[in-house]
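**Student:** got a structure for you, letters missing:
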């Protein structure tokens, strides 16, 4: 079993090497074991995927901080890989609340986590610039010197504010405030992604597998991206497979889906491990 510091150092090194790496977004301990076994080098949680698994939609009101952190801790216990947590908006507008959230995440053996600048209020969806920066500054100060990589998210493009200049201004300020990784989900095309990467001095995360440009890992790496995540798309792919299997049985009366299922012996091997992952 690797300790938190070792996994943090591995995670930090992934961001420093040439090219881009992909984190697999797990929504529970079982999916974490599978993603670890097939060769991912790091994992991220997904609040969307976890919400779906509990029968709830992905929204600010869907999951509490305690639920998110318990789920993230279970994922971290299931793997030897570094795990970064989706900490949503920090679970409160105040900078000290964000600081407390990242401290709690760090205490749970996580190698990192993200804080976004969205408010959850459709009428006023993005925190004012100065408050958004202070929230990241407080979070960064709270984990300074600890094995935790802080990702700061600028959410303009997810909330109907397609302002690239403001997005870059926020990312630059988040870097100055102490963020280790920068993330602007929903950028519209490869040119915008390239512009963001050229405009900041921190590793940039881009989410793939959702809406937006259909770029390959190679495309994103060439644009300057260092980390690629997949959000809730793996969870939705799993739900899609379940829906297709169910429809086949109900509509066709056949069970062909079983040919694509992971063999029981393979599942038993993965789930019986005390802690998943290749030893390094």
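**Tutor:** Here it is on my side, so go on. Please read these numbers as outputs of a predicted model, since none were measured by experiment.
**Student:** From now on I want contacts and neighbour counts done on CA atoms only, so please keep to that.
**Tutor:** OK.
**Student:** who's in contact with the helix or strand hosting residue 30?
**Tutor:** Using DSSP states H and E, residue 30 falls within helix 29-37. Here helix 29-37 makes contact (Cα atoms under 8 Å, 6 or more residues apart in numbering) with 24-26, 42-43, 74-79, 81, 270-271, 276-278.
**Student:** Could you identify the buried members of these?
**Tutor:** Restricting those to buried positions leaves 24-26, 42-43, 74-79, 81, 270-271, 276-277, with burial counted as 16 or more other Cα atoms under 10 Å.
**Student:** Out of those, flag the one nearest to residue 239.
**Tutor:** Taking Cα to Cα as the measure, residue 239 lies nearest residue 26 of these, at 13.3 Å.
**Student:** didn't that closest one look like it was pressed against residue 44?
**Tutor:** Yes: contact criterion Cα atoms under 8 Å: residue 26 and residue 44 qualify, at 6.2 Å.
**Student:** Against that first model, consider the following:
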């Protein structure tokens, strides 16, 4: 499958005009087999999780070499016919042009790019917005850009919601199609939604959190899982392993 404007527009269109209680739900495949399973279940697009791919390859979250991450994304894209957006962490230190070219080579038509830096820091929002603008300029409309905002993940942020809104607005002006204030509490979603207007907002689904419908009513346009579906699958695999071991 090749990347390009038509397939990116399919992904972009999936974010538009959705009923409040029907956000776009994008499961996160970690390999080709899981990707095929999600496609066969009827999901119209997929969103690879960097942490899930890292775990499947035997790495800690954030430690996957760029070459292995791009190769894993390419295998997933080749396995399915639906659009795939890829979590590429902070971009692996690549220039905007280099990143876009590598994404094109995988066939993915979307990216998730975070503004966290190091073990607990945040990138300068202005500088990150400039880099996102360069990504948009290099990619044109043929790439759906989801800008992850990490203010809720970092200690010492006095007003994570306010900081998230300020960063999200900068990233939207730079050309981001969607923003992802990861780990934003459900109670903060209505305020984020109101402050960001029509800008699509990505929410993280947690096992003990609100339903998809409730996340949508609170303000989420789309819902993703991070590595959550892999971990649930591994729990089931552990049960199967114990059953086989007991025979």
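**Tutor:** Happy to help now that I have it. None of the values given here were measured: they were computed from a predicted structure.
**Student:** TM between them?
**Tutor:** The TM-score (TM-score structural alignment, normalised by the length of structure 2) is 0.90; 241 aligned residues with a Cα RMSD of 1.9 Å.
**Student:** circling back: just the contacts of helix 29-37 of structure 1: which are in strands?
**Tutor:** The strands, defined by DSSP state E, take in 24, 25, 26, 43 from these.
**Student:** gap between the third one and residue 45 of structure 1?
**Tutor:** Distance of residue 26 of structure 1 to residue 45 of structure 1, computed by Cα to Cα, to the nearest Å: 5 Å.
**Student:** Quick check: neighbours shared by these two?
**Tutor:** Joint contacts of residue 26 of structure 1 and residue 45 (Cα under 8 Å, 6+ apart) are residue 75.
**Student:** Provide the aligned range in structure 2 for the helix holding residue 30 of structure 1.
**Tutor:** Helix 29-37 of structure 1 lines up with residues 32-40 of structure 2 when matched by TM-score structural alignment.
**Student:** with structure 1 superposed, average distance for the matching stretch?
**Tutor:** Stretch 32-40 of structure 2 differs from its equivalent in structure 1 by a mean of 0.5 Å after superposition (mean Cα distance after the TM-score superposition for structure 1).
**Student:** Name the residues of that stretch that are buried.
**Tutor:** Buried, per 16+ other Cα under 10 Å, within stretch 32-40 of structure 2: 32, 34, 35, 36, 38, 39.
**Student:** what do you get for stretch 239-256 of structure 1?
**Tutor:** Buried residues in stretch 239-256 of structure 1, defined by neighbour count with 16+ other Cα under 10 Å: 245, 246.
**Student:** and if you look at stretch 150-159 of structure 2?
**Tutor:** In stretch 150-159 of structure 2, the ones that count as buried by 16+ other Cα under 10 Å are 150, 151, 152, 153.
**Student:** so where do the strands sit in structure 1?
**Tutor:** Under DSSP E, structure 1 gives strands at 21-22, 24-26, 43-45, 83-86, 112-116, 149-153, 181-183, 204-207, 227-229.
**Student:** out of those strands, nearest to residue 68 of structure 1?
**Tutor:** strand 83-86 (8.1 Å).
**Student:** Can you spell out which helices and strands pack onto that closest one?
**Tutor:** Under the contact criterion of 3 or more Cα pairs under 8 Å, 6 or more residues apart in numbering; DSSP states H and E, strand 83-86 of structure 1 touches strand 43-45, helix 65-77, strand 112-116.
**Student:** Which residues outside the shortest one are in contact with it?
**Tutor:** Think strand 43-45 of structure 1. 23-27, 32, 35-36, 72, 75, 81-86, 229.
**Student:** Stretch 178-194 of structure 1 too?
**Tutor:** By Cα under 8 Å, 6+ apart, stretch 178-194 of structure 1 touches 136-137, 140-141, 149-158, 164, 167, 171, 174-175, 202-207, 211-213, 215, 220, 223-225.
**Student:** Could you work out the end-to-end span of that stretch for me?
**Tutor:** 22 Å.
**Student:** ok, residue 17 of structure 2 - how many residues close by?
**Tutor:** Counted with other Cα atoms under 10 Å, the neighbours of residue 17 of structure 2 add up to 10.
**Student:** mind listing what residue 59 of structure 2 touches?
**Tutor:** Per Cα under 8 Å, 6+ apart, neighbours of residue 59 of structure 2: none.
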